[in-house]
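**Student:** Okay, structure incoming, though there's no sequence with it:
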């Protein structure tokens, strides 16, 4: 058995350089997060001192409790503006959850119609449907707002959910995934007497689960972090979502930078947990969905 080849000086240098580069890139990503944690543990008057010294003189873990228990912007040591962070947290979860559920259902049904059902002009209609992805979302803001206002959905959950319940991207993603499923399964189910609805629910959907999970992750994160549409469609404070609610810590009375950082860190926890638990489905779904065009 031949002895393993010894690494050359060039390969050792390349590996060392790669390791150093990866460490530097990792530090670049970690430092802002550490800085955010330190600021969230400081007081409002210590933020400037933290900038100069690099570490807060006193740790204030109660900042996190203040965020969830109705703390807000203080003026002269008195609470001048209360921020209902728990309500914003609930609103973001509620809206993102419903949008995710509805968008997965509508996209899956449309993807099935475009990939498994043969009907005249199917591919041409799909291209037109896909072309709507090229229209900037900002262009549709005013028409959508006028429609929502006319339907009486302004400043309520319906106006936040319904416009985002349909997605051309979701349809495209699931269609590409369903095209990888053998058509022989549809034919076998049809021979057994199954109709389109039964084939869709009992054959296609179980096999398309990785793609459904990928779409659910993308949809949830996108709507959980949505800012512009909730900003223009909501007016009352109890309808605000997290991205907008964070602005409440910055008012005419002053800016509660430690509370902003603490609230931002807590807002990051759900997406991180979601990604960690569903990471394998995310990678698998993207890989399988890219097999066939």
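**Tutor:** Yep, it's here. Computed from a predicted model, the values in this text were never measured in an experiment.

**Student:** switch to C-alpha atoms for all contacts and neighbour counts from now on
**Tutor:** OK.

**Student:** Go ahead and flag the most central residue of this protein.
**Tutor:** Here the mean C-alpha position of the chain is nearest to the C-alpha of residue 221 (CA atoms, centre = their mean), at a distance of 1.0 Å.

**Student:** unless I'm mixing things up, that residue is touching residue 269, no?
**Tutor:** No: counting by CA atoms under 8 Å, residue 221 stays clear of residue 269, with 11.8 Å between them.

**Student:** rewinding a little: next up, the contacts around the residue nearest to the centre of the chain.
**Tutor:** The contact partners of residue 221, taken as CA atoms under 8 Å, 6 or more residues apart in numbering, are 96, 271.

**Student:** Same question for residue 160.
**Tutor:** Applying CA under 8 Å, 6+ apart, the residues near residue 160 are 95, 229-230, 233.

**Student:** so which helix or strand takes in it?
**Tutor:** For residue 160, the host element (DSSP states H and E) is helix 157-161.

**Student:** now residue 81
**Tutor:** Under the criterion of DSSP H and E, residue 81 resides in strand 78-82.

**Student:** Show me what that strand packs onto, helices and strands only.
**Tutor:** The helices and strands touching strand 78-82, judged by 3 or more CA pairs under 8 Å, 6 or more residues apart in numbering; DSSP states H and E, are strand 72-75.

**Student:** what packs against the strand it packs on?
**Tutor:** Checking 3+ CA pairs under 8 Å, 6+ apart, strand 72-75 ends up next to strand 78-82, strand 254-255.

**Student:** For the contacts of residue 160, give me a markdown table that also has neighbour count.
**Tutor:** Converted to a markdown table, the contacts of residue 160 look like this (neighbours: other CA atoms under 10 Å):
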| residue | neighbour count |
| --- | --- |
| 95 | 21 |
| 229 | 18 |
| 230 | 23 |
| 233 | 22 |
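
**Student:** alright, now check it against this:
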């Protein structure tokens, strides 16, 4: 009897988790099935739930409709450069906020947090005017630079860095180490889990960034993948086979980055829960 009482809650929990897994994974399965079927069969009733043999035809049609490989290269290049420089800037800012005392630090940090509340759409017009005056429209710089100092990334890194003992840094200073050496050789290696978690977030943000690249990129050879895929939805008709295949291709890099860095993700996020 006691065994049944313990087993029933576990079975209910596993049942709820199984439903959650199904709800989470079914859209991805539907996307993969759609990528292997012609457009006319994707929205048929009853729906077709098994993969078809139309994958290569969809790939050929997709390559003819948009320059998918050029867009993939553009998105990869922009996202990788953005993550590298953004991590360096955000880590430096987080280190300064966490381990240095200077006049106005709390006010500046509060302004940084307030910047997170400003709607992104409100910054588009001044940003476009700025980059237009610099003659940077339709360049990689225009896509990469605006969000390099990402407030949430600075906040998360700062919270993680507050967990580094001050005595460790003071010992390094007593031994004659400079701040650049301490930051690069002591702080950054300790911060690998947090940097990995922030790196996943930044890569996903830039990879999926749509509105700003759509506005600032004016030629098809500079399109990122989300912008290129948006051109597949015409006014009169949509080839859902091509759209599903393009979407599946766009998911792969994000999945690869997450799988590579996943072992650091949870510890990096939890590191930000350190108390003030």
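**Tutor:** Here it is on my side, so go on. Remember, predicted model here, so these are calculated numbers, not experimental data.

**Student:** May I have the TM-score of the superposed chains?
**Tutor:** Comparison of the two superposed chains (TM-score structural alignment, normalised by the length of structure 2) gives a TM-score of 0.92, and 276 aligned residues with a CA RMSD of 2.0 Å.

**Student:** Would you mind saying which of the helices and strands packed on strand 72-75 of structure 1 lies nearest residue 44 of structure 1?
**Tutor:** Evaluated with CA to CA, those place strand 254-255 nearest to residue 44 of structure 1, the distance being 8.2 Å.

**Student:** The helix or strand following the closest one vs structure 2, average offset?
**Tutor:** Beyond strand 254-255 of structure 1 on the C-terminal side, the first helix or strand identified by DSSP H and E is helix 257-289. Helix 257-289 of structure 1: mean distance to aligned residues in structure 2 after superposition is 1.1 Å, counting by mean CA distance after the TM-score superposition for structure 1.

**Student:** if we can go back for a sec, go ahead and name everything in contact with the strand holding residue 81 of structure 1.
**Tutor:** Residues from elsewhere that reach strand 78-82 of structure 1 (CA under 8 Å, 6+ apart): 70-74, 253.

**Student:** tell me the SS of the counterpart of residue 32 of structure 1 in structure 2?
**Tutor:** Under the alignment (TM-score structural alignment), residue 32 of structure 1 pairs with residue 27 of structure 2. Following DSSP: H, G, I helix; E, B strand; the rest coil, residue 27 of structure 2 is assigned to helix.

**Student:** dump the residue contacts of residue 138 of structure 1.
**Tutor:** Counted by CA under 8 Å, 6+ apart, residue 138 of structure 1 has zero contacts.

**Student:** For residue 163 of structure 2, see how far away the residue mapped onto it from structure 2 is.
**Tutor:** Under the alignment (TM-score structural alignment), residue 138 of structure 1 maps onto residue 121 of structure 2. Distance, residue 121 of structure 2 to residue 163 of structure 2, by CA to CA, to the nearest Å: 35 Å.

**Student:** Residue 202 of structure 2 touches residue 83, doesn't it?
**Tutor:** Yes: under the criterion of CA under 8 Å, residue 202 of structure 2 makes contact with residue 83 at 6.0 Å.

**Student:** before we move on, the earlier item: whereabouts in structure 2 does the helix or strand harbouring the residue nearest to the centre of structure 1 align?
**Tutor:** Assigned by DSSP H and E, residue 221 of structure 1 belongs to helix 209-224. Under TM-score structural alignment, helix 209-224 of structure 1 corresponds to residues 192-207 of structure 2.

**Student:** chain center to the matching stretch, what's the gap?
**Tutor:** Computed by CA atoms, centre = their mean, to the nearest Å, the chain-centroid distance of stretch 192-207 of structure 2 equals 6 Å.

**Student:** average offset between that stretch and structure 1?
**Tutor:** Superposing on structure 1 places stretch 192-207 of structure 2 at an average distance of 0.9 Å from its equivalents, by mean CA distance after the TM-score superposition for structure 1.

**Student:** Pull out the buried residues from that stretch.
**Tutor:** Going by neighbour count (16 or more other CA atoms under 10 Å), the buried part of stretch 192-207 of structure 2 is 192-204, 206-207.

**Student:** aligned partner of residue 224 of structure 2 in structure 1?
**Tutor:** When structure 1 is aligned by TM-score structural alignment, residue 224 of structure 2 is paired with residue 241.
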